[in-house]
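Asks: Here is a sequence with its predicted model. Questions after.
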Amino acid sequence: MRFSSSQKDVFTLAAVCMAALMFGLEISSVPAILPTLEAVLLSSFNDLQWIMNAYTIACTMVLMAIGTLADRYGRKRVFMISLVLFGMTSLSCGLAQNNDVLIASRFLQGMAAGAMLICQVAVLSHRFQSAAARGKAFSAWGIVFGMGLGFGPIIGAGIVAVSSWEWVFLVHAPIAVLALGLVIAGVDESKDPQRRRLDVLGMTSLSLAVLGLSWFLTQGAATGFSTREAMFSLLVAVVSVSAFVLTQRRGVDPMFDFSVLRIPRFSGALVGAAAMNFSFWPFMIYLPLYFQNSLGYSSVGTGLALLAYTLPTLVVPPLGERLALRYRAQVVIPAGLFTIGLGFWLMKWGSSVEQASWLTLLAGCVLAGTGLGLTNTPVTNTTTGSVPSERSGMASGIDISARMISLALNIALMGFILVEGTLSSLRSQMPGVVDEEQLRALAQNISAGNLSAAGQGAALAHGFGWVMVYGAIAAWVLMAVSGWIFWRGKRSTYGVECRP
């Protein structure tokens, strides 16, 4: 059966949005059930971190390779395979009966999700080539992605309340089947005529670098950074980063084209992409733990409270896109990052008052979500629009890799900061305790929500305050870097134009 061009536009956009919905739900609904997993599966704080980080690390491992494979063998073909695998691995997550199986299944699910995500951006960029059509398509994509993110917390909490945590994962199977049908019906195949080779060495070295550094931050915080295992993981990360840079600069057909970093619009937007994952997204993992363990809300109450943090990501992206078209991305992206940082400062203030509640955090949560909504779509549209359309797979691969690498590292880093902040408070409460190992183990247990004595809730709130300060500073520092790159590009352009 043949479809018209307009019908294929609808099917393509619907398929991509369905995949975006699943990806968005998987990010925001799973953190909402972490306290439940801690109780049902007896998960430790490290287990909870790896349940989330196995997914993000796996995404990072495949992103650049999938961008190349999609460019070479067909974006539609790779998109279909990724949907099938995402549905299967979601079933595996839902059937897991212990932490080890769940973490392994999340790793496999993350690989499928990374492939699915990279194809979404590449398929949209190829199908909608004009600036106006692309802007509308990415706005719709951002809205649906925001729907998954915005309603994910309450959906996850609601599923746990009426059924069980397993269905937070199992629900993706029928959605994946529906999305697969839409891809078959409406997406046209597209490839990169250059047919680049798969950079196995580059993919392996990048994956080992992210895994090594994430392991160093996560396990080192629990067992000590000077242990043999921690030092070995750090060494692996350093060597792998060096090998990755060397292979990409000297390789005949590298997956990471460093030359695109000389495009100011691309680089400025790339910093903005990373900045969101130094602040907003990794804190999504820990905010449910704060509401439930520090403020004492139920799972449903936590899901409702999180809506203030996530719903702005649903309603603001169209505004961000319109502002970018009117005032340019180099203005909107730094402004969005500034708003995220301001939101984190307000959350820090709201968590420090004597009777902290969701009301005292409301303004900060809304402001941080608004900043994310202003930044996200302009960042994606700018990175993919700064290179020729036939290189959209590579560009979107770099964009999403920057996001996922920074997310994976900051999930681990924020967890470390949370434990250190909690530990600092415990030291002041119990000055007579000299066993540092015992005190650190207690801080780990408190961070996971195991509160067994008076004063431990205050210690946990103190730790979350440290994390909020880190998120604010990170957003503002990277805002300055992004703005400086955009400004340099503008000044260079004017300099060229003014030459006689």
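Replies: Received it, and whenever you're ready, just let me know what you need.
Asks: alpha carbons only for contacts and neighbour counts from here, please
Replies: Noted.
Asks: Tell me which stretches of the stretch 201-350 of the chain form helices.
Replies: Along the stretch 201-350 of the chain, the segments classed as helices by DSSP state H, counting those that start in this stretch run 228-250, 264-276, 280-289, 299-310, 312-315, 317-327, 329-352.
Asks: A further structure is provided below for comparison with the first:
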Amino acid sequence: MRWWALSAVTLGTFMTYLDNNVGNVALPTIQRELNLTLSGLEWISASYILVFAGLMLVGGRLADVFGARRVFVSGLAVFTLASLAAGLATDGTALIAARAVQGIGAAFLTPTALSLISQIFPDPAERGRAVGIWSAAGALSMALGPVTGGFITENLQWGWIYLINVPIGVATIGLALWAVRPAFTRVRHRLDLPGLVSSTVALFALTFALIEGESRGWTSPEILAALGLFAAAALTFVLVEARSAEPMIDLSFFRVRIFSGGLASMGVWSFGVFGIYFFSALWLQNVLGFSPTQAGASFVPMALLMAVTALQSQRISALFGTARTVALGLAMMGVAIFMLSGVGADGGYGDVLPWFLLYGLGAGLLVSLTAVTLGAMPAGRSGVASGVLNVSREVFGLLGITVLGAILNGRQSGSTQPPLLAFLDAYQFTLIIAAAIVMLGVPVALLTLRTPRKQPQAASPELVGSAN
């Protein structure tokens, strides 16, 4: 029964990750059929990630009060219904709104996954295997998402990239209700409303400024106001969390070196993965002339290698240490991104594949971060810490799309070359910036993720493997 329960948790997480990847290949088609600008395309992804990240800690808190199983199933239901609305959308506004509601469902679903795995597998060794399977499923979604999205876009109506979530969601709800036991202790908690509001306002204001800055003008009143609102809301959030009895994010977490280093490393990883997937789908089709199916299939070897490496990442980390494993993974990603920037308009898949494979190998090595980062926290705090880790991943993923999008937009609009060459030049320049940012994570990992060689395994129930 435990493995059936893990299947339900993994399927739910797989569905949210698949949804992020399945739509990227369809972006050029959606742009044409709904007559959207590049910033409109960015909002399709950003609206989902923005709501997801803004409400994820709330989802974790609700799970503490009402039980992880109940919140998990509720999140699945919301996500499934919103997927139906997204698939039936006939204009950009309706699609962006539906994607935002999907973010609400994902925010309830995702933070409960690790909590449920901890409940289902109390033994640390079994939990390590379960986390590896769960992580590999997320990586596998990166393989199936693009190729599924490409096939649907080329052979069906693009709305089916979201409608496929409906039968998967219904089946997963049934499996979760049957296999996952509702074990929880009801605890009295207060919702940190000021923290929720200030963090959400800060994220929205920054996202709006980064996405709309190029089209509206970086010195326009709207963008300057958005940046000012971001600064004020971010400062308010820090002050509120420092004084709150039950903060959304306990700022004392960041004094734990391994936890802070893990967050930074995960953030850099997410920045690269989200940003590169989003813009490479446009590049493969608009510049290299791939069909949607071909573009989707191009990502499959990279994502499969990522999934295979993810399954072995705990063992590799135990042998060589998390610090060196994570640093190597980030270095591989950075080199791969930089080398992709050299592929010209006359390039083919043979020029792309080696660097996609190197990227997948490096990205898969970072899966060991989850267990080690949570293992550095005191007993009883791993649930909240996992929520912070998930938020970090999504926020940095959002920045990957918006920051790299702002750079690409700015470079492209300032070019006097033909549109195709302008996009290629902007994309290549953006990749160089992304590679530099990812490489910054290498020294961070080496300096912060080192632990004593003989660290006791029983120090924390969440720790799987050792690192040095």
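Replies: Noted; the coordinates are in hand. Source: prediction; values computed, not measured.
Asks: Just give the TM-score of the two.
Replies: Once superposed, the chains reach a TM-score of 0.93 (TM-score structural alignment, normalised by the length of the second structure), with 454 aligned residues with a Cα RMSD of 1.8 Å.
Asks: quick revisit: using a markdown table, please lay out the helices of the stretch 201-350 of the first structure together with mean neighbour count and distance to Ala472 of the first structure.
Replies: Output for the helices of the stretch 201-350 of the first structure, formatted as a markdown table (neighbours: other Cα atoms under 10 Å; distance: least, Cα to Cα, whole Å):
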| stretch | mean neighbour count | distance to Ala472 of the first structure |
| --- | --- | --- |
| helix 228-250 | 17 | 27 |
| helix 264-276 | 26 | 10 |
| helix 280-289 | 24 | 9 |
| helix 299-310 | 24 | 15 |
| helix 312-315 | 24 | 18 |
| helix 317-327 | 19 | 21 |
| helix 329-352 | 25 | 4 |
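Asks: May I see the ones you listed arranged in CSV, with distance to Ile118 of the first structure as well?
Replies: Shown next, in CSV, are the helices of the stretch 201-350 of the first structure (distance: least, Cα to Cα, whole Å):
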stretch, distance to Ile118 of the first structure
helix 228-250, 20
helix 264-276, 14
helix 280-289, 18
helix 299-310, 22
helix 312-315, 20
helix 317-327, 20
helix 329-352, 21
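Asks: among those helices, which is nearest Ala443 of the first structure?
Replies: Closest to Ala443 of the first structure of the helices of the stretch 201-350 of the first structure, according to Cα to Cα: helix 280-289, at 14.2 Å.
Asks: Output the contacting helices and strands for the closest one.
Replies: When contacts are defined as 3 or more Cα pairs under 8 Å, 6 or more residues apart in numbering; DSSP states H and E, helix 280-289 of the first structure packs onto helix 5-32, helix 34-40, helix 299-310, helix 358-385, helix 392-429, helix 456-497.
Asks: Out of these, which is closest to Leu48 of the first structure?
Replies: The closest of these to Leu48 of the first structure is helix 34-40. By Cα to Cα, the value is 6.6 Å.
Asks: In the second structure, what stretch matches that closest one?
Replies: Mapping helix 34-40 of the first structure onto the second structure (TM-score structural alignment) gives residues 27-33.
Asks: ditto for stretch 233-243 of the first structure
Replies: Stretch 233-243 of the first structure maps onto residues 226-236 of the second structure, going by TM-score structural alignment.
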